[in-house]
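Show me the folded form of this:
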Amino acid sequence: MLGGGLALALVVLALAVLASLAIGAKSVPLDTVWNTVLHHDPSDGDQTVVTSLRLPRTVVGLLAGAALGLAGTLMQGLTRNPLADPGLLGVNAGASFAVVLAIGVLGVTTFAGYVWFGFAGAALAALLVHLVGSFGGQGATPVKLALAGAAVSAGLMSFTRAVLLSDTKTFDQFRFWEVGSLAGRGLGVAAQAGPFLAVGAVCALLSGRMLNTLGLGDEAARGLGQNPALARVFCSASVVLLCGAATALAGPLGFIGLTVPHAVRAFTGPDHRWTLPYSMVLAPALLLVADVLGRVVARPGEIEVGIVTAVIGAPVFIALVRKSRLAEL
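Down below sits the predicted model:
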């Protein structure tokens, strides 16, 4: 049953990819899209649109969406908090602060540069959250991690705003990254983030059984032979790899990692061995559909995908949490 549902989810993702390649300010027939893949003709204007503009943003959408879906599922399972999202460990705040410093202090102006600084900032912020959450007895419990993440995020965002308010040039460059977008990112940038995302995805998919055991409580996990502290470190490292690279790649996109795991658990239940692969497939489908909507609702211009995901995700999330039969963590 669940295996057939996953196959259906892959079909939905394939349709979203085709829509992302074919639909925009200039619509491209599906047969042209197929010919671009099978028999590319550089002299064909429509095929050039597909290869130079839409293919890179589709690849970025696939990578960032899959990473955010996995990271959101990991965070909700790790903290046992159904409202947790990839930003809970301070990842988004750390990436934003690092990008601001890169622009304002070092003069970095390319997305290729943002990737490295954003990833480093996300990793350092997550490490700081884990260190703060480890103080006191019982180590880094879910509640302490959530509180530490909120505190670190608030502090980093305060520093970020202070830098932006004092430097209008930095603000002008940063705001295009902060809103979240798939446009303007080349395949080279995706290739830079790809190895981190691949390692993070493999680690996330291998952590399903760990999360199931942690969901029983620390005492039960120890009784089943699992070290809760090491399991949390492993899952947290996966979140950093996934969310750090995705945030650096596409900006701090909201609601993808928060909404999709809830929707998935409505029909898979709380078993993370299924919620993780489902989220990895459906999150990029949602992100690509949101990107396509952003292209068509304001032709010939477009609305950034970060705005569209917020508009779509907020009411969907409210509807999901109000359902009485929504699967619990």
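
From now on I want contacts and neighbour counts done on CA atoms only, so please keep to that.
Noted.

Pull the contacting residues for Gly94.
118, 121-126, 153, 156 (C-alpha atoms under 8 Å, 6 or more residues apart in numbering).

What is the nearest of those to Arg80?
Using C-alpha to C-alpha, Ala126 comes nearest to Arg80 of these, at 17.6 Å.

Provide a list of residues in contact with the closest one.
Ala126 sits next to 89-91, 94, 149, 236, 240 when contact means C-alpha under 8 Å, 6+ apart.

how about the residue of the chain positioned farthest from its centre, secondary structure?
In the chain, the residue that sits farthest from the middle, by C-alpha atoms, centre = their mean, is Ser43; the gap is 35.8 Å. Three-state call for Ser43 (DSSP: H, G, I helix; E, B strand; the rest coil): coil.

cool, the one 10 residues further on as well?
Classification of Leu53 into helix, strand or coil gives helix, according to three-state DSSP.

Let's compare: structure for the following, please.
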Amino acid sequence: MTTVASAPAAASTASLRRRSGRRRVLWVLVLAVAVAVICVLSVTFGNRTVDASQIIAGLTGDLTTTDAAAVARRVPRTILALLVGASLAVAGAVMQGVTRNPLADPQILGINGGASLAVVTGLAFFGVTSALGYIWLAMLGAALAALFVYTIGSLGRGGASPLKLALAGAATAVAFTSLISAILLPRIDVMSVFRFWQIGGVGGATTQNILLVLPFLAVGMVICVASAAALNALALGDDLATGLGQKVRTARLLSALGAVILCGAATAVAGPIGFVGLIVPHVCRLLVGPDHRWLLPVSALVGAGLLTVADVVGRVIARPQEVEVGVVTALIGAPFFIAIVRRQKMRAL
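Below is the predicted model:
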């Protein structure tokens, strides 16, 4: 009787899984098409709007017109926006999984600030001027900042709770910002180089920079995606994850390593861009659920599209000037952050 009774339930569960799988695949296809459309918009709009013929001329290397030359400059910018957006979104999803903290974000946890401080320190005091040097410094700064915030957030009763990590990260980010200002103010030469970089933007994208940072982003992305199953186990709690055969400490370290590499490399080429890693994972969970095997690739698509759209908006709303993409994401992300905090507070009551 038990076997007969359980057969319809098993069939129903299998049917739900198939429908869920089809829905996830559909979302991936829709998002992939949306990102492709956004890329076209990014190449089309800016200080001047170009038509299809000028886009083709710019892509084929025919730079005889101003519009075609503008297209050629926008292509690396679009590629960098896609890469940085995807990297920050995946890093945010991984951090939220590792810390089980819905407020985790490279900017809020001070990781972007640590990367920025390391780059500015290297430039001001050690004469580092190469793009590759910036990347290595940014990753080192991001790693040290992540370790510092987690250590501070783990002090006291209850260990590293979401609220303590958020507070430690926010305080650390403010401290890093103050230190960066203290380094830059007496050094006009350094300030002129990093004045716009500090805000966060992709306007300085070049093919050379993209090729330099691409291997680091690829390694970080592979580590994060390979950690998806471990992140699913960690979401169940350390005790249950250990019971399922997961090495909790190793899983956390590897996942965090991938996120730090993504944050550091992205910050080195685009500056400290905030809130992408906070917003995107929450939106993607509504689309495909909490399974990190789906959440991470979907977050990459949504993050790439979001940052590219923010860059286009920044180019269009203040023409002929530009608003850096870091400002646009902050305007979008700040209300979202407040909403998440209020939601978590209501749950705690």
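
Tell me which of the contacts of Gly94 of the first structure fall in helices.
Of the positions in these, 118, 121-126, 153, 156 sit in helices, assigned by DSSP state H.

In CSV: those, plus distance to Val11 of the first structure.
What follows is these, written out as CSV (distance: C-alpha to C-alpha, whole Å):
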residue, distance to Val11 of the first structure
Gly118, 32
Gly121, 36
Ala122, 33
Ala123, 34
Leu124, 37
Ala125, 37
Ala126, 35
Ser153, 37
Leu156, 40
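
Counting neighbours, what do you get for Leu165 of the first structure?
A count of neighbours around Leu165 of the first structure, defined by other C-alpha atoms under 10 Å, yields 11.

From Leu83 of the first structure, how far off is the residue lying closest to it once chain neighbours are set aside?
Using C-alpha to C-alpha, 6 or more residues apart in numbering and skipping the chain neighbours, the partner closest in space to Leu165 of the first structure is Phe171 (7.4 Å). To Leu83 of the first structure, Phe171 of the first structure is 30 Å away according to C-alpha to C-alpha, to the nearest Å.

Looking at those two, which is more packed in?
Under the criterion of other C-alpha under 10 Å, the comparison of Phe171 of the first structure against Leu83 puts Phe171 first, with 19 against 15.

How much space separates Thr65 of the second structure from Leu41 of the second structure?
In terms of C-alpha to C-alpha, Thr65 of the second structure sits 19 Å off from Leu41 of the second structure.

What's the separation between Leu13 of the first structure and Gly217 of the first structure?
If you go by C-alpha to C-alpha, the gap between Leu13 of the first structure and Gly217 of the first structure works out to 35 Å.

Which one's more surrounded, the two?
More crowded of Leu13 of the first structure and Gly217, by other C-alpha under 10 Å: Leu13, with 21 against 12.

if I line the two up, what does Thr160 of the first structure land on in the second structure?
Counting by TM-score structural alignment, Thr160 of the first structure corresponds to Ile180 in the second structure.

Not counting its neighbours along the chain, what's nearest its match?
Ile180 of the second structure sits nearest to Leu117 (C-alpha to C-alpha, 6+ apart), 5.7 Å away.

List the residues that contact the aligned partner of that neighbour in the first structure.
Using TM-score structural alignment, the partner of Leu117 of the second structure in the first structure is Phe97. If you count contacts by C-alpha under 8 Å, 6+ apart, Phe97 of the first structure has them with 121, 156-157, 159-160.

ok, now with 10 Å
Going by C-alpha atoms under 10 Å, 6 or more residues apart in numbering, Phe97 of the first structure touches 117-118, 121-122, 125, 153, 156-161, 163-164.

next one: Gly254 of the first structure
Residues counted as contacts of Gly254 of the first structure (C-alpha under 10 Å, 6+ apart) are 68, 85-87, 92, 179-180, 305-311, 313-314.

How about the secondary structure of it?
Per three-state DSSP, Gly254 of the first structure ends up coil.

Which residue in the first structure aligns with Phe45 of the second structure?
For Phe45 of the second structure, the residue aligned by TM-score structural alignment is Ile23.
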